[in-house]
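Give me the fold of what follows.
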Amino acid sequence: MEKVKISNREIGALGINDLDMLVAFSRVANGLLQNEVMDKETIMANLEALIEDPAPYALKRNGKFKNIADKVIELRTAGKFIKQTRSIHQLKKELMSFPVFGPEHIEVGALAQMKTAIQLPISIAGALMPDAHQGYGLPIGGVLATNADTIIPYAVGADIACRMCLSIFDMPATLVDTERDKLRTLLLDHTHFGMGSKTKVHFDTSLFDRPEWDAVKTVKTLKDKAYAQLGTSGTGNHFVEWGELTISENALEGIPAGNYLALLSHSGSRGFGGNIANTYSEIAMKKTQLPKEAKHLAWLDMNTDEGQEYWLAMNLAGDYASANHHEIHNKIARALHIQPAMRIENHHNFAWKEKLSDGTDVMVHRKGATPAGKGVLGIIPGSMSTPGFVVKGKGDESSINSASHGAGRLMSRSAAFKTINKADVLQNLIHKKITLIGSGLDEAPMVYKDINAVMAAQTDLVEVVAKFQPRIVRMADPKEKAED
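Coordinates of the predicted model:
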């Protein structure tokens, strides 16, 4: 495989306007890269910092960048090496319209963030789902279509490919009561929660045979972490739960109407995806200068090395997140001695190459939004004590074929700890016959919007085909810091 190089174009983009310095920077940068002293991202970050202020590098005796730092100082003293200021991309002056589904359920901060996103010079269309709330860059529940050759890491999200997975078993739903202890033990034995959680026993590790793991150094360095965390779940709103699934007549092909035992999980790409998100978000913000209010919406050009690296890493994180869910569901199915009659799953933190209704090629970012193309199945959960729904997309063009990814938060975690009463939560769980393992007040049912109201706000976007009522819920220990 050809070795990665740092091109003169990439170095010149840092603001170097002196040919001799361009050659000197290239020699140092590629020397460090080829000798594997530092990875590309670290080298570029150091070069950018050096151009901004060479003094710390010049003072470091035997430092890797000392010689070029000395040269920068020498040339600047003579007025010959001036850092070029990179232009700031300005937002569009006119606000493009976008649909807001269930505006009465959406906080002002989320709406303001969506207005900023739609004003990006690369934005083509957008939509806001009824579960939307404020996040970083694009609001959670925001959908943004941009030029096809651009991708925004923060519009995908920190937990790349966070997804839902539902296994439907041809077993009566009444087992959540008659076999409650057995089902609870299966969750304890085959799920692992927490920021650093790992597993030693795997069901299928074939994903790690794929060449993508060795194609990009950033990905390669995370392979061992990803392997160790295969089959684990995160913290915050991530869960694995047993519940009662009620299917309508003729709603799911091959599954008769009735009440079934079902297993539902929610989590993403773990530490692997989080590291990819952080690395390439930082690169995007250095490469693409935006006004302060839009800085987290910095994009990568898909025609650059960084854009292609992120695209590869994001898609691999998507397959890895799916494999995580499959590990959990397959282990539990094996312990039950029965295969699921059907499995339904979907991402809701991802970017897809799609076409708008007029044929325009775009990059669609769904941050906390469910794909809802015509006939596409997806899952929209509620909370630990309220129902979730299996839905079929209607292909609504105005929503960019999207729907909500859940109920959406009513309050922040800090507000939940200050206002939610533990006794009220316990009473709610008893009333709904919920067995809870783990979790804290920041995930109490009261911190979420009314899922039924959220669903009512998107009847043009999805058709409900089944209803899932949680009964035995496992989440991370309440002392764990939330990752979502």
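
Please make it C-alpha for all contacts and neighbour counts, starting now.
Noted.

And K71, how close does it get to A58?
As for K71, its distance to A58 is 9 Å (criterion: CA to CA, to the nearest Å).

and these two? which has more neighbours close in?
When K71 and A58 are compared for neighbours, A58 comes out ahead with 21 against 16, by other CA atoms under 10 Å.

Quick check: chain neighbours aside, which residue is closest to that one?
Counting by CA to CA, 6 or more residues apart in numbering, the nearest residue to A58 once its immediate chain neighbours are dropped is K66, at 4.7 Å.

Equivalent analysis for W352, please.
Across the structure, with CA to CA, 6+ apart as the measure, the residue nearest W352 apart from its sequence neighbours is V364 (5.2 Å).

List of residues touching the strand or helix carrying the one you found?
Applying DSSP states H and E as the criterion places V364 in strand 361-367. Strand 361-367 has contacts (CA atoms under 8 Å, 6 or more residues apart in numbering) with 124, 138-152, 155-157, 348-356, 402.

Quick one, which of those are buried?
Buried residues within the contacts of strand 361-367, counting neighbours by 16 or more other CA atoms under 10 Å: 124, 138-152, 155-157, 348-352, 356, 402.

For the comparison step, fold the sequence that follows:
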Amino acid sequence: MGNKLSGKDLIKLGFPKNNSINIALGQINRYRKREKKEGILTEAKEVLLFPEKFKNHGTWGKVAEGLLNPVQVRMQQLNTTRAPFSIFGENEIDQQAKFQLYDALKLPISVAGALMPDAHSGYGLPIGGVLATENAVIPYGVGVDIGCRMSLSIFDLPASFLKGRDQQLEAILAEHTKFGMYETHQIKADHEIFYRPEFKDIPFVKGLLDKAYKQLGTSGGGNHFVEFGIVKIDAPLAEWKLVPGEYFAVLSHSGSRGLGANIAKQYTYLATKQCPLPKNVQQLAWLDLNTHDGQEYWMAMNLAGDYAKACHEDIHRRIAKILGKRVVVTIENHHNFAWKEVHHGRECIVHRKGATPAAEGQLGIIPGSMTAPGYIVMGKGNPESLNSASHGAGRVFSRAKCKTMFTQSDIKKELKKHEVNLIGGNIDEAPMAYKDITKVMANQQELVTVLGTFTPKIVRMDK
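Coordinates of the predicted model:
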């Protein structure tokens, strides 16, 4: 008996001569290739005889599914008509973003859609796109940075706390926040997220635990940031114990780091294999939630979302500790995620790719740019937007375009004009790259109520 397990070995065990053999070989090669052949064959025989027992097993669940209910892979056809949709701030949105939504609305799984006023084209769904589907999740409808989110901590300190402390606060951001692929904290923090069963039960995710541990409390590159600034509260908010006025605050924007990126890549690959689509929409390949891979992605996606939250908690904990000050309230929300919600009288999977959840009474934070205010909002629960709002100002110019249009000198002038200090940051994140946030907010008055603003003063981004 050779050491490498082959399809012939599985046929000898009694496996049917169909796709279940390819699935089994793929799973074994991916997760069990260092183990002895005899032991794997003993397990495979057990799976063949009692597939029901292995339905949710990390390695064998997909094989059991192939034996019990073989998935038929066939080219999916788009519908000729679109599912119902709404567009907010239509005149401010590029045509390409609209066409991307129109294509997504023709998927046979689509129930309804919406485009937020900060929308611009992306991969799969446009950024600022919202899509409700029937019992299916689109990995690229969630996005690569799963659970990317905003987190705003307001301190029991007046806005004047910033005065005369520029150097001290810049040093805190420079030393106690980490950005990009390689920076990590020297003293790592533990967190309950690392003890979640998904890190044990999903073989692919198990392999990402070490990376997740190292990157806890760090932020990504691109448009991710941690910034000190001034929160202005317009109305008394009893539950926050804050009277109207101006307060010192910290705002962060980041996601699930390497954990989320690897999950997105893996399950997008699986979706494209199982759900062939015409070339113009192949990035919208979905996973049926009744399948092993669909269920596994759903668990992994939720884990990545909770990990993103844990990263923000760690960032804010470190900053509060070094300041020696108390956080009064934290407002936070995801904007690259999928949720199970009821719309149009039926349960749907609602993808918000660069869109803020805005159910009635739901709090959120919508940032501008490093020189423009962000907005603390409360959702109005507008059914036309599928209870959603914009996730920021949205880009006017692509990253590539910024590099040809702006210089570091242009950015410095803009920062000086708005009295903002920047640590790091690249030309592709120039404040001028973004839409006018006041226009974006004007185009979504029927989606959210504004409760206050956040004005950035000291900004840290990746170098």
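
Just the TM-score for the two chains, thanks.
Overlay of the two chains. TM-score (TM-score structural alignment, normalised by the length of structure 2): 0.86; 415 aligned residues with a CA RMSD of 2.1 Å.

before we move on, the earlier item: what distance separates the strand holding V364 of structure 1 from the middle of the whole chain?
For strand 361-367 of structure 1, the distance from its own C-alpha centre to the chain's C-alpha centre is 13 Å (CA atoms, centre = their mean, to the nearest Å).

what's the mean distance for it versus structure 2?
Once the two structures are superposed, the average separation between strand 361-367 of structure 1 and the matching residues of structure 2 is 0.2 Å (mean CA distance after the TM-score superposition for structure 1).

Specify, as a residue range, where the helix or strand just after that strand falls in structure 2.
The element immediately downstream of strand 361-367 of structure 1 (helix or strand, assigned by DSSP H and E) is strand 369-371. Residue correspondence for strand 369-371 of structure 1 in structure 2, counting by TM-score structural alignment: residues 355-357.

In structure 1, which residues correspond to the longest strand along structure 2?
Secondary structure of structure 2 per DSSP state E: the longest strand is strand 448-460. Strand 448-460 of structure 2 corresponds to residues 462-474 in structure 1, going by TM-score structural alignment.

go on, stretch 242-258 of structure 2?
Equivalent residues of stretch 242-258 of structure 2 are located at 255-271 in structure 1, counting by TM-score structural alignment.

At which residues are the helices of the stretch 101-250 of structure 1 located?
Across the stretch 101-250 of structure 1, reading from the start of the chain, the helices by DSSP state H, counting those that start in this stretch fall at 108-118, 153-156, 175-178, 180-190, 217-220, 223-228.

Out of those helices, which is closest to N452 of structure 1?
Within those, the stretch nearest N452 of structure 1 is helix 108-118; the backing value is 20.5 Å (CA to CA).

What is the neighbour count of K449 of structure 1?
Using other CA under 10 Å, K449 of structure 1 has 21 other residues around it.

Next: L41 of structure 2.
Residue neighbour count, defined by other CA under 10 Å, stands at 15 for L41 of structure 2.

Contact partners for it?
Counting by CA under 8 Å, 6+ apart, the residues that L41 of structure 2 touches are D9, L10.

What is the aligned counterpart of it in structure 1?
When structure 1 is aligned by TM-score structural alignment, L41 of structure 2 is left unaligned.

what helix or strand is L41 of structure 2 on?
Using DSSP H and E, L41 of structure 2 sits within helix 37-49.

what's the following helix or strand after that helix?
helix 61-68.
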